[in-house]
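# just coords:
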């Protein structure tokens, strides 16, 4: 059974993939100050750029690899590969919308606060999930409600 990732490990993995160091909070620092907002905006912009590069690679790959194979099995295999890539890009398209909303939220100085109860979401949670809009307690309640409704 694989070990469960800690929030710290997940944060390091997410930020490391983007080439950004975790935020180092200073003693007595106000939550979501200019430095923190700039940090999260950099994370979101880097993530957005990375996703857009993936879109460009997918388009190039599909153009370059598109072939009309005479063998139906080869053709079906290629179509399945393209279908998988397109589904992935569709999920990323939705993620790009969330990233855009998060960037707007930073610009409006609403970023980092729970949409449901208004408390601070927290630096580490936001580093692990930069598009988070709910604090961990509200997100947990939301998931419990969803689980009970989908029974």
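Alright, I've got the coordinates. Bear in mind that the values here come from a model prediction, so they are computed numbers and not experimental data.

# From here on, just use CA atoms for contacts and neighbour counts.
Noted.

# and the lengthiest helix in the chain, how far out from the chain's middle?
Under DSSP state H, the helix in the chain containing the largest number of residues is helix 72-107. Helix 72-107 sits 12 Å away from the centroid of its parent chain (Cα atoms, centre = their mean, to the nearest Å).

# Stretch 117-126 too?
Relative to its chain's centre, stretch 117-126 lies at 16 Å (Cα atoms, centre = their mean).

# Included below, for side-by-side comparison, is a second structure:
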């Protein structure tokens, strides 16, 4: 991958990280500013919205961690290479998922293996 491509992905990751961090701040502010409703239906509705917001925030927090790892791989020169095979991941896959650590083939193998283990355990 050339320097311009690495700069493109670095900026894309930084932008996505900033957007996620801003959204997480909004969620925290929203939670902190909520006053308890005396109406049970309103409180139940808020609690359901809160549960969904916290689930989304958890996913976004994990994505920030993955973005940070991808940025470190850019800095170390490992970005764009499969952690399993060492082969290039491919620009199309990175455009779709810039945090990818595995090539499509390696990811498919991993998913087949996970599916096999789940099936063997009876899940």
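Happy to help now that I have it. Predicted model only: the values in this text are computed from it and were never measured.

# what's the TM-score here?
Overlay of the two chains. TM-score (TM-score structural alignment, normalised by the length of the second structure): 0.92; 119 aligned residues with a Cα RMSD of 1.0 Å.

# list the buried ones in the longest helix of the first structure?
Neighbour-count burial for helix 72-107 of the first structure, with 16 or more other Cα atoms under 10 Å as criterion, is recorded at 78, 82, 85-86, 89, 92-93, 95-96, 98-100, 102-103, 105-106.

# Quick check: closest non-adjacent residue to the aligned residue in the second structure for residue 120 of the first structure.
Aligned against the second structure by TM-score structural alignment, residue 120 of the first structure finds its counterpart in residue 88. Excluding its sequence neighbours, the residue lying closest to residue 88 of the second structure (Cα to Cα, 6 or more residues apart in numbering) is residue 81, at 4.4 Å.

# quick one on the thing from earlier: report the two of the buried residues of helix 72-107 of the first structure separated the most.
78 and 106 (41.5 Å; Cα to Cα).

# Residue 62 of the first structure versus the residue sitting furthest away from the middle of the first structure, what's the distance?
Note on the first structure: the largest C-alpha distance from the chain mean falls to residue 70, namely 39.7 Å (Cα atoms, centre = their mean). Note on residue 70 of the first structure: its distance to residue 62 of the first structure, by Cα to Cα, to the nearest Å, is 18 Å.

# mind checking what residue 51 of the first structure lines up with in the second structure?
Checking TM-score structural alignment: residue 51 of the first structure goes with residue 20.

# Mind giving me the packing neighbours of the host helix or strand of its match?
When elements are assigned from DSSP states H and E, residue 20 of the second structure belongs to helix 3-33. Helix 3-33 of the second structure makes packing contacts with helix 40-76 when contacts are defined by 3 or more Cα pairs under 8 Å, 6 or more residues apart in numbering; DSSP states H and E.

# In the first structure, point out the residues matching the helix it packs on.
The aligned range for helix 40-76 of the second structure is 72-108, by TM-score structural alignment.

# tell me how far the matching stretch is from the chain's mean position?
When distances are taken as Cα atoms, centre = their mean, stretch 72-108 of the first structure is centred 12 Å away from the chain's centroid.

# do stretch 76-89 of the second structure as well
18 Å.

# got it, and stretch 116-123 of the second structure?
Offset of stretch 116-123 of the second structure from its chain centre (Cα atoms, centre = their mean): 26 Å.

# What residues sit buried inside that stretch?
Counting neighbours by 16+ other Cα under 10 Å, one finds that stretch 116-123 of the second structure has no buried residues.
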